[in-house]
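Q: Sharing a model that was predicted from the sequence below.
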Amino acid sequence: MISTLLVVVVILALIFDFINGFHDAANSIATIVSTKVLTPFQAVLWAASFNFLAYFLIKDHKVANTIAKTVYENFITMHVIMAGLLAAITWNLITWWFGIPSSSSHTLIGGFAGAGMTNAAFMGVNPFHAVNYGPIINIVLFIFLAPIIGMLIGMAINILIINICKNARPSVAEVWFKRLQLISSGALSFAHGGNDAQKVMGIIYVALVASKVITSDAKMPEWIPFACYSAIAAGTMSGGWKIVKTMGTKITKVTPLEGVSAETAGAITLFVTEHFGIPVSTTHTITGSIIGVGLTKRVSAVRWGVTINLIWAWVITIPVSALVAAGVFAIIKLF
């Protein structure tokens, strides 16, 4: 029997997925908007279409499985999942309001882990025994590795393109790179949908197991991927314009050529990490790629003050989300 609490948790998960879409829309569209390849409306429609396309082509759901295993099953309850989602939604809205491109993925992971650890404490168990450190360590490592990988690939692609096209007429080259940006931004949007929607799939799957609707070895019901891809695409359609400004103009000035390089580098990084089931941050990845193409011009082309502030936001996202989730879980337990 499906409980009211399960329905509430699934709705909260899809709300988070929607917010993830508009919070992270900037990852896919910032460069094509800043280079005037597409209007803002055309850009979000383009990105949302590729977000949803991932539903038809990605079927392994390795990232969802990783998320589902970050907290041990005996410490997961419906209240733990609810507290984690409420904390993640709260932090995502705060960072969106201030135009900070933080990681929706790490917000969700931090919230889920924080609530699970607090539940363990209420049960009289060491809170650190609630968390599966294998996936958590990989996730924390890729807070730093994903932007570095994106940066290095972005630099390599940008240098390669510059050398290949060094004899091309600038006006002709710009027209072609604007066309190529449609492909590169589409690839990044596809990778974003395939990576980020899976994180919510994992949470909903865990909720079904915790409420005993399905067993932990059951196949994921098909409605979960469909609902998650639909929610993230709808969120992308609404667009997070404050973050678009940060990503598209504040880190470094991006030309169509550099947009192609950054988006291609971001897409490659996300495809590879998704293949290995590593839930990396799309935000961190594309930010690193944008920094990489900026560095190919000169070090001073990157606005390091803005970049350092972003890094601080990335570092505190998991612990802050965990603390907020702990507080929310404690409040829920009182009632």
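A: Sure, I can see it.

Q: When you work out contacts or count neighbours from here on, use the C-alpha atoms and nothing else.
A: Fine.

Q: Pull the number of nearby residues for Ala130.
A: Burial measure for Ala130: 24 neighbouring residues, criterion other C-alpha atoms under 10 Å.

Q: Ile232 and Ile332, how far apart?
A: To Ile332, Ile232 is 27 Å away according to C-alpha to C-alpha, to the nearest Å.

Q: Check Ser103 too.
A: 26 Å.

Q: And the two? Which one has more around it.
A: Each of Ser103 and Ile332 has its neighbours counted (other C-alpha under 10 Å); Ser103 has more, 27 against 13.

Q: Please verify my assumption that that one contacts Ile316.
A: No - counting by C-alpha atoms under 8 Å, Ser103 sits too far from Ile316 to count as a contact (10.4 Å).

Q: what residues are up against Asn302?
A: Careful, residue 302 is Val and not Asn. Residues in contact with Val302 (C-alpha atoms under 8 Å, 6 or more residues apart in numbering) are Ile251, Thr252, Ile291, Gly294, Leu295.

Q: Excluding chain neighbours, what is closest to it?
A: Thr252 (5.0 Å; C-alpha to C-alpha, 6 or more residues apart in numbering).

Q: what's around that neighbour, how many residues?
A: Neighbours around Thr252, by other C-alpha under 10 Å: 22.

Q: In which helix or strand does it reside?
A: Per DSSP states H and E, Thr252 falls between elements, in no helix or strand.

Q: can you tell me which residues contact it?
A: For Thr252, the contacting residues are Ile290, Ile291, Gly294, Ala301, Val302, Arg303, by C-alpha under 8 Å, 6+ apart.

Q: if you set the cut-off to 7 Å instead, what comes out?
A: Residues in contact with Thr252, defined by C-alpha atoms under 7 Å, 6 or more residues apart in numbering, are Gly294, Ala301, Val302, Arg303.

Q: Got another one to weigh against that:
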Amino acid sequence: MDTFALIVTIGVALGFTYTNGFHDSANAIATSVSTRALTPRAALAMAAVMNLAGAFMGSGVAKTVSEGLIETPHGNRGMWILFAALVGAIVWNLVTWYFGLPSSSSHALFGGMVGAALAGGIDVIWSGVLEKVVIPMFISPVVGLIIGYLVMCAIMWLFRHSNPHKAKRGFRIAQTVSAAGMALGHGLQDAQKTMGIVVMALVISDVEDAGDPIPVWVKIACAVMLSLGTYAGGWRIMRTLGRKIIELDPPQGFAAETTGASLMFTTAFIFHAPISTTHVITSAIMGVGATKRVKAVRWGIAKNIILGWFITMPAAALVAAASFGIVNVAFL
């Protein structure tokens, strides 16, 4: 086994985690920043710490990524397939970050895995892709929108007789808790996705056996890189989520974050499904905003975001397939 290929693949996996951090950090904190519940730097620092903590809370999602989507490849060819998958995901993350589009890092990774596997002649576990990726991709935004709407309706009813200014101050404080929950869920979901890739690389290289517990150093490395990327910030995407979909107030921000965090914990612990943080929080914001009035949501911006969701997997798959073609010529 080529040690160079293993080192390069793990390095690129950690690089993907870093881009995931600055790409998806906005998911956890955009609403808190836009409502002025937290300053941007305080929000980023809090999100980085909670991402780090969330990474150590489970391993079900990592197992799904490492064993449930593509057959484990073998030898140097298998290692370069993983490398190409990561390149596809990173390129798409950078493209969508540049344009300020909150696409899903998770689906970029899954698209990269499928594209590289197909290009490299590795079997794709289509049942796993359907059950763990495609179905949640459609269901989670719908659930996020509905629950966000219902949570906001409940808040409006419970506080209907409260002083509006006092209620907003209280929810601004409460948002520090809901934003922390979002960041914890992001760490729980997204750090594990990279852990799954690193574990697959270690299995290919015979350093680990399939089914072994995730090494502690893998958890630490993935968690730290996700946290560093989060602290680097994702200002372009933060503006889209925090201001362009709808002008949020503190109760709305709290409702959206609570909805998003609840769905991420539920899917990670019960279903071991790697859902998209981006999809969940964006749809929750839309659901919350619709309680004000349907036209309050800027559906033109929402339409562009949803279009990005559908493009992400095929686009990352194409980049990954092209990357494997280049690697195949250069190294294999």
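A: Everything's here; your move. Everything numeric here is computed off the predicted structure, so don't read it as measured data.

Q: what do we get in the second structure for the residue nearest to Val302 of the first structure?
A: Counting by TM-score structural alignment, Thr252 of the first structure corresponds to Ile246 in the second structure.

Q: Against Gly233 of the second structure, how distant is that match?
A: Taking C-alpha to C-alpha, one finds Ile246 of the second structure at 21 Å from Gly233 of the second structure.

Q: Next: Thr240 of the second structure.
A: Counting by C-alpha to C-alpha, the gap from Thr240 of the second structure to Gly233 of the second structure is 14 Å.

Q: ok, these two, which is more surrounded?
A: Using other C-alpha under 10 Å as the criterion, Thr240 of the second structure and Gly233 rank with Gly233 on top: 26 against 20.

Q: Aligned to the more buried one, what sits in the first structure?
A: Using TM-score structural alignment, Gly233 of the second structure pairs with Gly239 in the first structure.

Q: Buried residues of stretch 176-183 of the second structure, list them for me.
A: By neighbour count on 16 or more other C-alpha atoms under 10 Å, the buried set for stretch 176-183 of the second structure is Thr176, Ser178, Ala179, Ala180, Gly181, Met182, Ala183.

Q: oh, I was asking about stretch 205-223 of the second structure
A: For stretch 205-223 of the second structure, by 16+ other C-alpha under 10 Å, it's Ser205, Glu208, Ala210, Ile214, Val218, Lys219, Ile220, Ala221, Cys222, Ala223.

Q: Alignment lookup: Val320 of the first structure to the second structure.
A: In the second structure, Val320 of the first structure lands on Ala315 (TM-score structural alignment).

Q: next one: Gly84 of the first structure
A: So, by TM-score structural alignment, Gly84 of the first structure is matched to Ala85.

Q: Just give me how far the helix or strand harbouring that match sits from the chain centre.
A: Assessed by DSSP H and E, Ala85 of the second structure sits inside helix 75-98. Taking C-alpha atoms, centre = their mean, to the nearest Å, the mean C-alpha location of helix 75-98 of the second structure is offset from the chain mean by 16 Å.

Q: Can you tell me what sits against it?
A: By C-alpha under 7 Å, 6+ apart, the list of residues contacting helix 75-98 of the second structure reads 1-2, 5-6, 9, 12-13, 16, 19, 23, 102-103, 105, 108-109, 112-113, 116-117, 120, 201, 204-205, 236-237, 316-317, 319-320, 323-324.

Q: wait, Ala256 of the second structure sits on Met286?
A: No - contact between Ala256 of the second structure and Met286 fails when scored by C-alpha atoms under 7 Å: they sit 8.6 Å apart.

Q: For these two, indicate the residue with more neighbours.
A: Set Ala256 of the second structure next to Met286 and count neighbours by other C-alpha under 10 Å: Ala256 wins out with 34 against 25.

Q: give me the element the corresponding residue of the first structure for the more buried one is part of.
A: Aligning on TM-score structural alignment places Ala256 of the second structure opposite Ala262 in the first structure. Per DSSP H and E: Ala262 of the first structure is located in helix 256-275.

Q: Can you check which part of the first structure the one helix or strand Val203 of the second structure maps to sits on?
A: Here Val203 of the second structure sits within helix 192-204, counting by DSSP H and E. Residues 198-210 of the first structure are matched to helix 192-204 of the second structure when aligned by TM-score structural alignment.

Q: Stretch 283-299 of the first structure aligns to what range in the second structure?
A: Counting by TM-score structural alignment, stretch 283-299 of the first structure corresponds to 278-294 in the second structure.

Q: What residues sit buried inside the matching stretch?
A: By 16+ other C-alpha under 10 Å, the buried positions in stretch 278-294 of the second structure come out as 278-291.

Q: try stretch 290-309 of the second structure
A: Ala290, Thr291, Val297, Arg298, Ile301, Ala302, Ile305, Ile306, Gly308, Trp309.

Q: Run a quick neighbour tally on Thr277 of the second structure.
A: 30.

Q: who touches it in this structure?
A: Thr277 of the second structure touches Asn27, His186, counting by C-alpha under 7 Å, 6+ apart.

Q: hmm, try it at 8 Å
A: So Thr277 of the second structure contacts Asp24, Asn27, Ser104, His186, Gln189, Gly260, Met264 (C-alpha under 8 Å, 6+ apart).

Q: Average offset of the strand or helix carrying the first one relative to the first structure?
A: In other words, Asp24 of the second structure. Secondary structure from DSSP H and E places Asp24 of the second structure in helix 3-34. Compared with the first structure after fitting, helix 3-34 of the second structure deviates on average by 0.7 Å (mean C-alpha distance after the TM-score superposition for the first structure).

Q: which parts of the next helix-or-strand element following that helix are buried?
A: Next helix or strand after helix 3-34 of the second structure toward the C-terminus (DSSP H and E): helix 40-54. For helix 40-54 of the second structure, burial by neighbour count (16+ other C-alpha under 10 Å) applies to 40, 43-54.

Q: Now flag whichever of those is closest to Val133 of the second structure.
A: Distance to Val133 of the second structure, by C-alpha to C-alpha, is smallest for Gly54 among those, at 21.0 Å.
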